[in-house]
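Peer 1: Okay, predicted coordinates and the sequence, questions at the end:
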Amino acid sequence: MTQTAIPFVFMRGGTSRGPYFNRGDLPEDRDTLAEVLIAAVGSGHPLNIDGIGGGAAVTTKVAMLSRSDEDGIDIDYFFAQVSVEDRLVDFKPTCGNILSGVGPAAIEMGLVQPAGDQTEIRIRAVNTGAEVLARVQTPGGTLTYEGETAIAGVPGTAAPVALSFMGVVGSSTGAFLPSGHLRDEIDGVEVTCMDVAMPMVIARAADLGLTGYESAEALDADRDFFARMEAIRIEAGRRMGLGDVSKSVTPKFGLLAPARAGGTIATLYFMPWNAHPSMAVTGSQCLASCALTPGTVADGLLERPATGPAEIVLEHPSGTIDVLVDFEMSDGFTLRSAGLVRTARKLADGRIYVPGRIWAGPA
């Protein structure tokens, strides 16, 4: 059987991992594209044994890059979340961890040329329309992955990739509070439905019988909790104007609890059918915004800073993540921007092969 070879760069971006493709090397048709990504990742098996996925939602993510034709934007970043077992591809969300590898990958692919000791790359997240400024370390005009920056959930240190997110409010729904309320009650549980970088349903851990300090493994084993959470998430998705979200990874689900390790607030993040082992970049912005907004389910769980910018330290199962939030409170909470520092590393490059019966390659 003939196979089709597709060039790729295999990257760790933040606490996620996956193939980064040139969009021009993939099929334009969305249905065919989904089948190609399913084959590449190996979706349909818990170990992704017939592809390069890692058997977890954080290792079955895909980035597709192209030069942007939009003024002021260097790279268009199109994201796909491929399921581990269900042979599904969701093109609705974006991923901030994978985004942290977009700048380095664009340089690796020759889509961007390094400029000085630090190269600024303006990125448009195609899925949501958000704009991000990435600052990539290129000392002497050469891309480097070596550095002293450590992030929770990744061993060792690497070169920092600074990300500044703009225009993230209402990224998917068009509204900061897509249900129209600071709080909604669903199945007897108070939640805040918020859309900052990623639409989320956020509750207090205690209201769902949890401490908020559980490990990802312990949470994944609690299927009764997941059944209850999913029912709340599906109804919240309807109230947020997202329709039937039973087969979509958005909105994501998050839980809050008082900090216990010196951070601002303790958090748990769900993808949504598994617990995240650490924290999503997009989710961190939404959770930090919820924590800062008076009247949300975060009330009483932290001492809020009165003025911005403020560094919000989110505790999560693997450590902490710092979110620098620029906001004002003159007429309620208004988010200007959110910034984080992540790391990325190239793991491999070459060609990935998919069966020719799925796609024969570019015409």
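Peer 2: Happy to help now that I have it. Residues are numbered from 1 along each chain as shown.
Peer 1: CA only for contacts and neighbour counts going forward, please
Peer 2: Noted.
Peer 1: Start from the N-terminal end of the chain and give the helices.
Peer 2: Per DSSP state H, the chain carries helices over the ranges 30-41, 96-99, 102-108, 216-221, 223-239, 281-292.
Peer 1: With mean neighbour count added, can I get those in a markdown table?
Peer 2: Formatted as a markdown table, the helices of the chain follow (neighbours: other Cα atoms under 10 Å):
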| stretch | mean neighbour count |
| --- | --- |
| helix 30-41 | 20 |
| helix 96-99 | 27 |
| helix 102-108 | 25 |
| helix 216-221 | 15 |
| helix 223-239 | 17 |
| helix 281-292 | 26 |
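Peer 1: And these: which comes nearest residue 300?
Peer 2: Of all the helices of the chain, it is helix 281-292 that lies closest to residue 300, at 9.8 Å by Cα to Cα.
Peer 1: Who are the packing partners of that closest one?
Peer 2: Other elements packing on helix 281-292 under the criterion 3 or more Cα pairs under 8 Å, 6 or more residues apart in numbering; DSSP states H and E are helix 96-99, strand 189-196, strand 198-204, strand 265-270, strand 310-316, strand 319-328, strand 334-355.
Peer 1: Show residues contacting that helix.
Peer 2: For helix 281-292, contacts defined as Cα atoms under 8 Å, 6 or more residues apart in numbering pick out 94-97, 192, 194-200, 202, 252, 254, 265, 267, 269, 296-299, 302, 304-305, 312, 314, 321, 323, 325, 333, 335, 338, 340.
Peer 1: Below is structure B, check it against A:
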Amino acid sequence: MGLKGHWYRGGTSKCWLFDARDVALHAPTREEIPALLSAAFGAADARQLDGVGGGTSTTSKAAVVWATPGGEADLDYLFAQVGIGDPTVELGSNCGNCATAIALFAVQSGIVPVRDGMTKVRMHHLTSGAVLTGTVPTPGGRIPKSGLARVPGSTAAGVPVNLSFHSPWGKSTGSVLPTGNVVDQLQVNGKTLTATMVDAGAPAVLLPAEEAGVDLSSMTDNLAAQLPTLIAARASAGLIMGLRKPEDPPQNAVPKVGVVAPAGDYIAADGTTITADSHDIRVRMLSMLSPHPAIGLTSAVAVALAASLPSSVVANAAGQPSTGAGSPRVVRIGTPAGVITADIISDDNGTVSEVALHRAARHIATADIDVAQPAELSA
């Protein structure tokens, strides 16, 4: 069967975007969408050889988009993290990099009419209820086909997209601090780990790198020795944050899990040296079951918001005061791909109301995907 798809790079991820009307031809209900995407990506094979998946967590992503003219947002979208060597598809998380691509897709496909100057795209994430805004430059009311913006972790330039995550937070758990505490203690594999668990952008558990046994002076290793501890921390945090019940199996996508350390010279994934004066904090996140090559944007939002909470794991590592009432603050996050910045904007009460990131997106291809026959979709 043929499924029309649009292939985009958003930030440091590649994402296949699908118009909901095309998806409905083969998957009329939301419950049928995971099987369709699994087959289209060839998810059951670790190489994803018979599908359009890229064989890594950052290139095995999809989103289904519904135009919602006249609604709260310009569009609804469902983000899917597609399995690799596993036919399952997780719909429980969000992806800011893919949302960056969706914003550009909405402008290029006519979902949102372009304006002279800048065109804003309001996007409603169906799973969490979060609303994001992607702002795309459209000088003279022209639809951009290419751009000169670059982001760490990619080489080709793209169209600049400013992506904003808006409060209220706590969309997945009901609170920005699901446990009610800025820090908690996790018992993991015989270790006691200090953890800050936040729900902003995405639910995330953030740990001191030193306690987790991770050396962030280099971000080139695969963390094989530390993965069991980090995966166990995710499973434990998922229970404590109310993201799953004891009888439910742990998820690989939520909560996000990462380690943080104070600024310091480090070796990036490409072998270059990132100096301590270029960033405020070093961060390494997991993506599914392996280290993220950069950082997911929803994770960056969680890190940025945690940085604004006094005495959090992130704030202690950054060694900086929290955002003052009504004042913006920039947090520079050192990642394996380089340094990204997050603008933290607070209201007059000092509550973080927006986190904005500067990204880039580019259209790669539009294709008719030859998906496995229906008899194979349930396999």
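Peer 2: Okay, I see it. On a predicted model such as this, the values are computed, not experimentally measured, just so you know.
Peer 1: returning to that earlier point: nearest to residue 280 of the first structure among the helices and strands packed on helix 281-292 of the first structure would be which one?
Peer 2: Comparing these by Cα to Cα, helix 96-99 comes nearest, at 6.4 Å.
Peer 1: Comparing that closest one with the second structure, how large is the average distance?
Peer 2: Its matched residues in the second structure lie on average 0.3 Å from helix 96-99 of the first structure after superposition (mean Cα distance after the TM-score superposition for the first structure).
Peer 1: contacts for that helix?
Peer 2: The contact list for helix 96-99 of the first structure (Cα under 8 Å, 6+ apart) reads 12-18, 61-63, 77, 280-282, 342.
Peer 1: Kindly recompute the last result at 7 Å.
Peer 2: Contact with helix 96-99 of the first structure is made by 13, 14, 15, 16, 17, 280, 281, 282, as judged by Cα atoms under 7 Å, 6 or more residues apart in numbering.
Peer 1: Which entries within those residues meet the buried criterion?
Peer 2: The neighbour count (16 or more other Cα atoms under 10 Å) marks 13, 14, 15, 16, 17, 280, 281, 282 as buried among those.
Peer 1: Which position in the second structure pairs with the first one?
Peer 2: Okay, so that is residue 13 of the first structure. Aligned counterpart of residue 13 of the first structure in the second structure: residue 10 (TM-score structural alignment).
Peer 1: Return the distance of that match relative to residue 59 of the second structure.
Peer 2: Separation of residue 10 of the second structure from residue 59 of the second structure (Cα to Cα, to the nearest Å): 10 Å.
Peer 1: now swap in residue 216 of the second structure and tell me
Peer 2: 25 Å.
Peer 1: Likewise for residue 27 of the second structure?
Peer 2: 22 Å.
Peer 1: before we move on, what about residue 355 of the second structure?
Peer 2: Residue 355 of the second structure is 25 Å from residue 59 of the second structure, by Cα to Cα.
Peer 1: Of these two, which one has the most company?
Peer 2: Between residue 355 of the second structure and residue 59, residue 355 has the larger neighbour count (other Cα atoms under 10 Å), namely 26 against 18.
Peer 1: Tell me, how many residues neighbour the closest residue in space to the more buried one that isn't next to it in sequence?
Peer 2: Leaving aside its chain neighbours, residue 355 of the second structure sits nearest to residue 344 (4.8 Å; criterion: Cα to Cα, 6 or more residues apart in numbering). Residues lying near residue 344 of the second structure (other Cα under 10 Å) number 25.
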